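[1] Sequence first, predicted coordinates after that:
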Amino acid sequence: MERPLLVYTTFPDAPTALAIGEALVRARLAACVNVIPGMLSVYAWKGAVEHGQEVVAIVKSREGLAEALTTALKQRHPYETPVILRLPVSGADPDTAAWIQAETASV
């Protein structure tokens, strides 16, 4: 069975994150997207320190879909340079891994 993959990304607001998350799940690139609102960010951007409110999204997928998932996120993402961090999973409950595999199997 293929190893699960978590992808961390951020969005400007919950409706955007939910819409893109739904598109990824419908495309079977993700089994689930957790949207966590209320994040405050401090970040460097084009030579300045910025502050902003964002929404975190954690995408549950599998390693074999990493490139396709990244491409789909970049195509849909409103940010000029979206944060897309692939977090490999070193261990997972077998039932969770099987669920992720099953929900993304047709891709």
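    Good, I have the coordinates.
[2] from here on, contacts and neighbour counts on C-alpha atoms
    OK.
[3] Work out which residue lies at the spatial centre of this structure.
    Among the residues of the chain, the one closest to the centroid is residue 59, at 3.5 Å (CA atoms, centre = their mean).
[4] put this beside the first:
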Amino acid sequence: MTGIVIAQTTIDDENQAKTLARGAVEGRLAACAHIDGPFSTVYRWQGGIETAREWRISYKTTSDRLAELGAWVTEQHPYDVPEWITLPVTGGSEAYLSWVAEETTEPEVGQDQEGAPAAS
């Protein structure tokens, strides 16, 4: 299997990082999201060298959900040009990779978020 992708962005506020992580998982755009940080980042922006403290969010998703996740993160992100990079997963535990695929599949109409028939 693969078709599994790790997508990353950074943000300068821990609470916003948690919001971006939770929103993507709640929307089934990602199976999970890891937040690393804080760490220091140095970058060139508008002709100057900047230094900031940031948190990195690493989303585990599928290639099928990647474009929608990227659009959602870009829409929710406060940066003018948010980092958005993707890394293909070339291997791993079959059980884990299957779990990522299952968790990013939208429930069928008439089923709840856990895949069980919706209560009437």
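    Yep, it's here. Fair warning: this is a prediction, and the values are worked out from it, not measured in the lab.
[5] Next, the TM-score between them, please.
    Overlay of the two chains. TM-score (TM-score structural alignment, normalised by the length of structure 1): 0.95; 107 aligned residues with a CA RMSD of 1.2 Å.
[6] related to what we said a few turns ago, against residue 57 of structure 1, how distant is the residue nearest to the residue nearest to the centre of structure 1 when sequence neighbours are not counted?
    The shortest distance from residue 59 of structure 1 to any non-neighbouring residue, by CA to CA, 6 or more residues apart in numbering, is to residue 33 (4.4 Å). Counting by CA to CA, to the nearest Å, the separation of residue 33 of structure 1 from residue 57 of structure 1 is 6 Å.
[7] now do residue 106 of structure 1
    23 Å.
[8] Please say which of these two ends up with more neighbours.
    Neighbours were counted for residue 106 of structure 1 and for residue 57 using other CA atoms under 10 Å; residue 57 has more, 23 against 9.
[9] Show me which positions of the helix or strand hosting the more buried one end up buried.
    In this structure, residue 57 of structure 1 sits in strand 48-62 according to DSSP states H and E. Buried positions in strand 48-62 of structure 1, judged by neighbour count with 16 or more other CA atoms under 10 Å: 54, 55, 56, 57, 58, 59, 60, 61, 62.
[10] Reformat the residues you listed as CSV; add distance to residue 24 of structure 1.
    Output for the buried residues of strand 48-62 of structure 1, formatted as CSV (distance: CA to CA, whole Å):
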residue, distance to residue 24 of structure 1
54, 19
55, 17
56, 15
57, 12
58, 12
59, 9
60, 10
61, 10
62, 13
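[11] Tell me the one of these nearest residue 14 of structure 1?
    residue 55 (6.1 Å; CA to CA).
[12] so who does the closest one touch?
    Residues counted as contacts of residue 55 of structure 1 (CA atoms under 8 Å, 6 or more residues apart in numbering) are 10, 11, 12, 13, 14, 17, 35, 36, 37, 38, 39.
[13] quick one: which of the residues you listed sit in strands?
    Counted as lying in strands by DSSP state E, out of these, are 10, 11, 35, 36, 37, 38, 39.
[14] ok, the third one touching residue 15?
    Right, residue 35 of structure 1. No - using CA atoms under 8 Å, residue 35 of structure 1 makes no contact with residue 15, being 9.6 Å away.
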